[in-house]
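Asks: Here is my input, please return the structure:
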Amino acid sequence: MPALPARDLGDGCDVGMTVDYFGGHDFSASLLGSETRNTNSLTWFHGMHDLGAFDRNGGIRASGRIMPTVTGMHRLHIGGTGSVRLVVDGRQVFAAERDIPASDVMGALKSGDSDHVEVLLEAGIPVLIEAELRYTPARAHGLWFGLGVPNDAATLLAEAEAIARGADAVLLLVGETADAGVESKDRDTTAIPLDQQELAARVIAANPRTIVAVNVGHAFDTRFATDAAALLAVWYPGEAFGPALAAVVAGDLEPSGRLPVALAASEDQYPALHATPDADGRLPYAEGIGIGYRGMITAGIRPAFAFGEGLGYGRFTYVAATATTRSDHCVDLVVTVRNDGSRDSAAVVQAYRTDGPLAGFAKQVVAAGSTVDIHLVVNPIALRRWSGNRWVFASGPTTLRIGGSSLDLPLSVTVAFD
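Replies: Coordinates of the predicted model:
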C-alpha cells in the first residue's frame, strides 16, 4: 500500500517516505538533511549524497503514514547494515542491535536479510511507520523495510483453482521475490518456494492446459511443473516483459532462446552441491572442467533439460556437416539443417568438444519446410586445453559433435591442424 511522507518537505512529493539523515546515533539532534523517497529499499555508496562519506557514526530514519485497508495482523519487515528499529505510532515494536564490521557491510547489503514482527492494524485508521538504521563507518550502507497485509492462503488458492477450472487455458507466473535470489547468500535448494509449488500443482490439476512461466535467475527444480502443458524459463526480464510474454504465448513471437545451464532431474545431479571444503577449509578443484553441465556429461547423468536445449515452433533435422580448418586454428563449419515444422523457426546450431565443452554456436531463422546451410566458426580458444602450465592445442585429429543441444548431437566432424 502507498505511504504518505511523514512531513511535507516542500519538494512536491506527496507519495513516499520522509528520510532523515543524522550525524550520530542520537536521533534527537544533529539532523543533517532530509528528502522524500518513494521506495522501501534504500542504498547508499560512498556516502549520503552531498552530506559526506560514511566516515563516522550516523543514523537514518524513514517515516511515513499508511492507511490499512483491512483489519488484522500485518507483518512489518526491516533489515539494514547496522542496528535497526521499527516504531509504529510512537511505540517500538522491534529492535535489533548489530555491530557489522566494515569488511562485512557489502555482504549484509547484498544478502538483503530482514526480520519481521506482526502488528495489529485496523482498516481505515492511519498509522505512522518509522524505520531506523544506526550505522558505523563503512563504504556503503542500506536500509530496507516493508509491510505485508493479511491474507488467507487457503482462500487465495481456492480462488486460483476456480479461475483455472473455468478458463480455456492458463498462463501461470511463479518464481521468487526480489530478495530471494541475491548475492552474498548461499542457496541450499534450487526449488522455487513451497507456496509457489502448491499454487502450480493445484492450478495444473484444475486445468492441464497451463503454461508455467518461471521467473527466477538460476537453475531450478522443474518437477513441480511436470504435468504442465508448457514450461517457460523467463529468467529476470526487463520492463517489456509483459508484452513480450503475451506475444510468445499468443504465437506472435517464438520462444527461441536456449538454456545456458542444465536443469537437473534431481538436485543431487548438480556437481557443485557435492563440492564441500575439508576440515581445514580447503576445497581442491580436482574435477577439472567437469563442473556444471560438463560434470553431468562426464558422470553420464541425464538432466531433466540439457544445456543448450529449448523448443520453438519448428522441428529440425540435422542433415550433414562439413568442416574446414584455417591457419589461425579456427574451424569453419557448414551445417545443413531442415525445418520439418509448419512455421518459420530459429535453429540454434551448436558444436561441442567430445569431452563436453561448448565450442561454438550460430542462430538462424529457417523457413518452414526448407533446408539451409548454417555457417559457424569455432574459435581456437574453444579447442585449446591447459596442460603443463600452459594452453596447448591437441595433437592429432579433433572431433566436434554438432546438433541442437549438449545431449542432442547427431552429427560429427573430425579436423586436424598441420
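Asks: only C-alpha atoms for contact and neighbour calcs from this point on.
Replies: Will do.
Asks: tell me the SS of residue 92?
Replies: strand (DSSP: H, G, I helix; E, B strand; the rest coil).
Asks: Can you classify the closest residue to it other than its chain neighbours by secondary structure?
Replies: For residue 92, ignoring the flanking residues on the chain, the nearest one in space by C-alpha to C-alpha, 6 or more residues apart in numbering is residue 86 at 5.9 Å. Secondary structure, three-state DSSP: residue 86 is strand.
Asks: and residue 86, how far is that from residue 226?
Replies: To residue 226, residue 86 is 43 Å away according to C-alpha to C-alpha, to the nearest Å.
Asks: Those two: which is more packed in?
Replies: It is residue 86, of residue 86 and residue 226, that has more neighbours when counted by other C-alpha atoms under 10 Å, with 26 against 12.
Asks: isn't the more buried one right up against residue 119?
Replies: No: here residue 86 lies out of contact with residue 119, judged by C-alpha atoms under 8 Å, at a distance of 11.0 Å.
Asks: so who does the residue most central in space within the chain touch?
Replies: Of all residues in the chain, the one closest to the mean position by C-alpha atoms, centre = their mean is residue 217, 1.8 Å from it. Contact analysis of residue 217 by C-alpha atoms under 8 Å, 6 or more residues apart in numbering lists 181, 235-236.
Asks: any chance of those in a markdown table, with neighbour count and secondary structure too?
Replies: Output for the contacts of residue 217, formatted as a markdown table (neighbours: other C-alpha atoms under 10 Å; DSSP: H, G, I helix; E, B strand; the rest coil):
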| residue | neighbour count | secondary structure |
| --- | --- | --- |
| 181 | 16 | coil |
| 235 | 14 | coil |
| 236 | 12 | coil |
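Asks: now those in a markdown table, with distance to residue 113?
Replies: Shown next, in a markdown table, are the contacts of residue 217 (distance: C-alpha to C-alpha, whole Å):
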| residue | distance to residue 113 |
| --- | --- |
| 181 | 11 |
| 235 | 22 |
| 236 | 20 |
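Asks: of all those, which comes closest to residue 382?
Replies: residue 235 (26.4 Å; C-alpha to C-alpha).
Asks: from memory the closest one sits against residue 219, does it?
Replies: No: using C-alpha under 8 Å, residue 235 is not in contact with residue 219, being 9.3 Å away.
Asks: What are the contacting residues of stretch 300-310?
Replies: Against stretch 300-310 from outside (C-alpha under 8 Å, 6+ apart): 222, 256-266, 269, 293, 296, 350, 404-407.
Asks: Quick check, residue 222 in contact with residue 263.
Replies: Yes: the criterion here is C-alpha under 8 Å, and residue 222 meets it with residue 263 at 7.4 Å.
Asks: neighbour-wise, which of those two wins?
Replies: Ranked by neighbour count (other C-alpha under 10 Å), residue 222 and residue 263 place residue 263 first, with 25 against 20.
Asks: Before we compare anything, build this one as well:
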Amino acid sequence: MIRKHDSLIHQILAREIPQYVIDERIRNILNFIKFGIESGIPANGKEDEDNNTAETSAFIRQLADDAIVLLKNENSILPLKPEENICLIGPGAVERRTTGGGSASLNSYYHTSVADALKKKLGHDVPFAMGSLIAKNLHDLGEVVTNPKGKGFDVKVYKESFDVPEEKRTLLENYSIDVSNLLLFDYDPKGCENSTYYMQLEGDLTPDKTGEYSFREQCLGTAQLFIDGKLVIDDKTKQGLSSGIFASPISSPQIVNVKLNAGQKYHIKVEFGSGMTFTARKDSAALVTDSASILNFGYIFHKTDEEYIEEAVELAKKSDKVILCVGTSLDYESEGFDRSEMKLPGNQEELVSAVLKVNKNVIIVNQSGTPVSLPWIDNVPAFMQAWFNGMEAGNAIADVLYGDVNPSGKLPLSYPKRVEDNPAFLTFKSNNGQCVYGEDVFAGWKFYEKRKIAPLFPFGFGLSYTDFTIDNIATKLDGENLEATVDVTNTGKVTGKEVVQLYVVPPKTTTAVDRPLKELKGFAKVELKAGEKKTVKIEVPYKYAASYFDVDANQWHAEKGEYGVLVGDSSSSEKFLESTFTLEKDELWSGL
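Replies: Okay, the predicted model is just below:
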C-alpha cells in the first residue's frame, strides 16, 4: 500500500516492477479518465442529492430486506406482533451500521436505526438500554453537534498554525462535516506546503442528560480539544505512540471525563495539525503516503460495563420479549485490515448471557460483515444475520421482525462453531514476511465438507416464515449450457421467496487434481404465494460448471466424464435432488 514516488522508482530500477506493468496501470487510469469524460459529469462538479428520492429509498430497502438471513426461529417466535411487550437492547439498536470501514465505507444520504424504525412502525418509542459499548472512538460527535450553517462541525483549514492570530492566517477551505472520525490519507488542500495544514473544527453540543461524559481522541498529527474555551485534551505538546491502520503510526488514546448538564449548550473546538506535525512520528517509511493524516475523537455518557449490563437486565425483566442488537462495526471490519478474533467486541457476549438469565425470549439481531462467536446460540430462540445493510438497514430489520417482509436471504459463507475451524486458521498471518494460502481450492464451505467439520450454519442456509418443497429435477446439455429445471412449491401459509441452488460434483475419474466434493454453479430466487407452484430453470455454461484451472496447460480444463448435479436449498440440504450430465471429451479453454 506504499504510494510514494521514490519507493516506486526504486522498485522499477531494481526490476521488481516491469515496465509493461506500469504501462498497464497507466492505461487503466487513462481508460478511467476517458470513461469519466464520456459520462457527462463535469470535472470538480458540485455534489448533489438528485438521486435521494423515494424510488431510491424503496429500492435500497428492498435490497436490504432480501439480504437479511434468518438463521434460527424456534417455536415461531418471529414474526412479532404489534401488541407484544418488547424492549430493545444493544449498541446496534441506535448506532449507525451502514457499511464496513476504509474503502468499504461511503457517506450515505441518511441512515436508519433499529430504534427509529421500530418507533415509526409501532407508533411509539420502544424501551431501550445500551447494554454495551463497542465503538473504539466512542460516539461520533459530528452526528450530534450543530454549527451556524446547520448540522455537524464547521471546518476551517488554514495554511498557518494556530500560533498565528486568526486574522493573519490564510484560509484554504471552509465546509461542514457530520463526522469526527477522519481518515485523511490523500487529503492535501490546495495552497498548503509539504502536505502541512491546520484544521479547526467547531460545533455546539447540547447533552440530553446530566452527568459525566467521556471524551476520547487519537490522531496522526497533533490535536487539542477545547470545551467552552477550556483545553481538556492536549495531544500536541506530549504524544505517545500507538499503531493505526495500514501500518501507520497514531498517537496513544487520550481520554478525559467531563461533567456536563442536560440542556446546556457547550462549544466544542478541535485544533488539528496534519500528519506532518506528528511529534511522535516514526520514520516516513511507516506512513502510507506523505500526506497521511488521521483524526478521531468522540464522546459517550460515562458508565461502567457492569452498569450498562445491569440497566439492560432490569429492562429485560419487565419485557415479554427482548430484541438484542449485537455485532461489529467499521472499527472492527474494514477493507484495510483483518479481524483478530471472532469474539463479539466489548462485553456483548457477557451482555447476552446476563439477559438470557432473566428472559428466555431473546431475539438476537447481529449486524456484522463476517461471522462472530455465538457461545449461547443453543439458548437463543431466534437469530438474525442482518449484515451492514446500507442506509435502510434499520427499516429492513424492523420489516423482517414484524413479518412485513418474509426473510429470504441465504448465507454467502459458512458460520463456523469456533475460530479454530476456519480453513485459514493455521496460515492466516504472515510468518516473517511470508504468507501461505494453505486452503488452496478448499476455501470456505468447501473446506468444511472436505474435512467433515460441521459448521454452526452452512453456506447457502436461511430460514423463511413459510415452507417450500423442491421436486422433479430434469437436466440436459443444451448447446453451450447446462440446464436444470425443478418444481418449487410454497407449502406454507404466507407469500415467500426461495433460493434454489445448483451444485456440481466432479467426475469420480478425476485424478489429476484435488477438487472440492461439490461446487455451487448456479442459483435462482423465486417468489411464491401460499400454495403456489412454479417451475424454476437454472442455466450455466457447461464450461463454467465443469472446469478447473489446469496449471500445467495454463488454461481452464473441462474434463471428460460424468458429473453429478445436486439441487437444494443450501450446501447442506437435507434432501438434494440428484441428476447427472456427461462430457464426452476433454476441452481446454482460456478466458471467461
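Asks: ok, back up a step: take the contacts of stretch 300-310 of structure 1 and keep only those in helices.
Replies: Filtering the contacts of stretch 300-310 of structure 1 for membership in helices, criterion DSSP state H, returns 293, 296.
Asks: Now a PyMOL select for only the buried ones of the contacts of stretch 300-310 of structure 1.
Replies: Filtering the contacts of stretch 300-310 of structure 1 down to the buried ones (16 or more other C-alpha atoms under 10 Å) takes a single PyMOL command:
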select buried, resi 222+256+257+258+259+261+262+263+264+265+269+293+296+350+404+405+406+407
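Asks: Sketch out the strands for the stretch 101-250 of structure 1, chain order is fine.
Replies: 115-121, 127-135, 140-148, 170-175, 210-215, 230-233 (DSSP state E, counting those that start in this stretch).
Asks: closest to residue 34 of structure 1 out of those strands?
Replies: strand 127-135 (13.8 Å).
Asks: From the contact counts, what lies against that closest one?
Replies: strand 58-66, strand 83-88, strand 140-148 (3 or more C-alpha pairs under 8 Å, 6 or more residues apart in numbering; DSSP states H and E).
Asks: cutoff 10 Å now
Replies: strand 17-22, strand 58-66, strand 72-80, strand 83-88, strand 91-96, strand 140-148 (3 or more C-alpha pairs under 10 Å, 6 or more residues apart in numbering; DSSP states H and E).
Asks: what's the mean gap between it and the aligned bit of structure 2?
Replies: Taken against structure 2, strand 127-135 of structure 1 registers an average deviation of 3.3 Å after superposition, with mean C-alpha distance after the TM-score superposition for structure 1.
Asks: roughly how far apart are the equivalent of the residue nearest to the centre of structure 1 over in structure 2 and residue 377 of structure 2?
Replies: In structure 2, residue 217 of structure 1 lines up with residue 369, judged by TM-score structural alignment. Look at residue 369 of structure 2 and residue 377 of structure 2: by C-alpha to C-alpha, they are 18 Å apart.
Asks: again, but for residue 227 of structure 2
Replies: 44 Å.
Asks: got it, and residue 326 of structure 2?
Replies: Here residue 326 of structure 2 is placed at a distance of 13 Å from residue 377 of structure 2 (C-alpha to C-alpha).
Asks: Between these two, which is the more surrounded one?
Replies: Remark: of residue 326 of structure 2 and residue 377, residue 326 carries more neighbours, 26 against 15, as counted by other C-alpha under 10 Å.
Asks: Burial check on the nearest residue to residue 148 of structure 2 once chain neighbours are set aside, number of neighbours?
Replies: Leaving aside its chain neighbours, residue 148 of structure 2 sits nearest to residue 154 (7.9 Å; criterion: C-alpha to C-alpha, 6+ apart). As a burial measure, residue 154 of structure 2 scores 23 neighbours (other C-alpha under 10 Å).
Asks: The one 4 residues further on now?
Replies: By other C-alpha under 10 Å, 23 other residues sit near residue 158 of structure 2.
Asks: Name all residues that make contact with it.
Replies: 166, 169-174, 189, 191-192, 196-200, 273 (C-alpha atoms under 10 Å, 6 or more residues apart in numbering).
Asks: if I look at it, how far off is residue 182 of structure 2?
Replies: Applying C-alpha to C-alpha to residue 158 of structure 2 and residue 182 of structure 2 gives a distance of 17 Å.
Asks: and what of residue 6 of structure 2?
Replies: 27 Å.
Asks: Those two: which is more packed in?
Replies: Remark: of residue 6 of structure 2 and residue 182, residue 182 carries more neighbours, 13 against 9, as counted by other C-alpha under 10 Å.
Asks: wait, residue 539 of structure 2 sits on residue 474?
Replies: No: counting by C-alpha atoms under 10 Å, residue 474 is not a contact partner of residue 539 of structure 2; they are 12.0 Å apart.
Asks: Need the residues touching each of these two.
Replies: 483-485.
Asks: Out of the residues you listed, flag the one nearest to residue 318 of structure 2.
Replies: Relative to residue 318 of structure 2, and with distances defined as C-alpha to C-alpha, the nearest of those is residue 485, at 51.4 Å.
Asks: what does the closest one align to in structure 1?
Replies: For residue 485 of structure 2, the residue aligned by TM-score structural alignment is residue 334.
Asks: Using the three-state scheme, assign that match.
Replies: Taking three-state DSSP, the label given to residue 334 of structure 1 is strand.
Asks: how about the closest residue to it other than its chain neighbours, secondary structure?
Replies: Using C-alpha to C-alpha, 6+ apart and skipping the chain neighbours, the partner closest in space to residue 334 of structure 1 is residue 375 (4.7 Å). Here residue 375 of structure 1 is recorded as strand under three-state DSSP.
Asks: Aligned counterpart of residue 375 of structure 1 in structure 2, please.
Replies: Using TM-score structural alignment, residue 375 of structure 1 pairs with residue 537 in structure 2.
Asks: and that match, how many neighbours?
Replies: Count around residue 537 of structure 2 with other C-alpha under 10 Å applied: 16.
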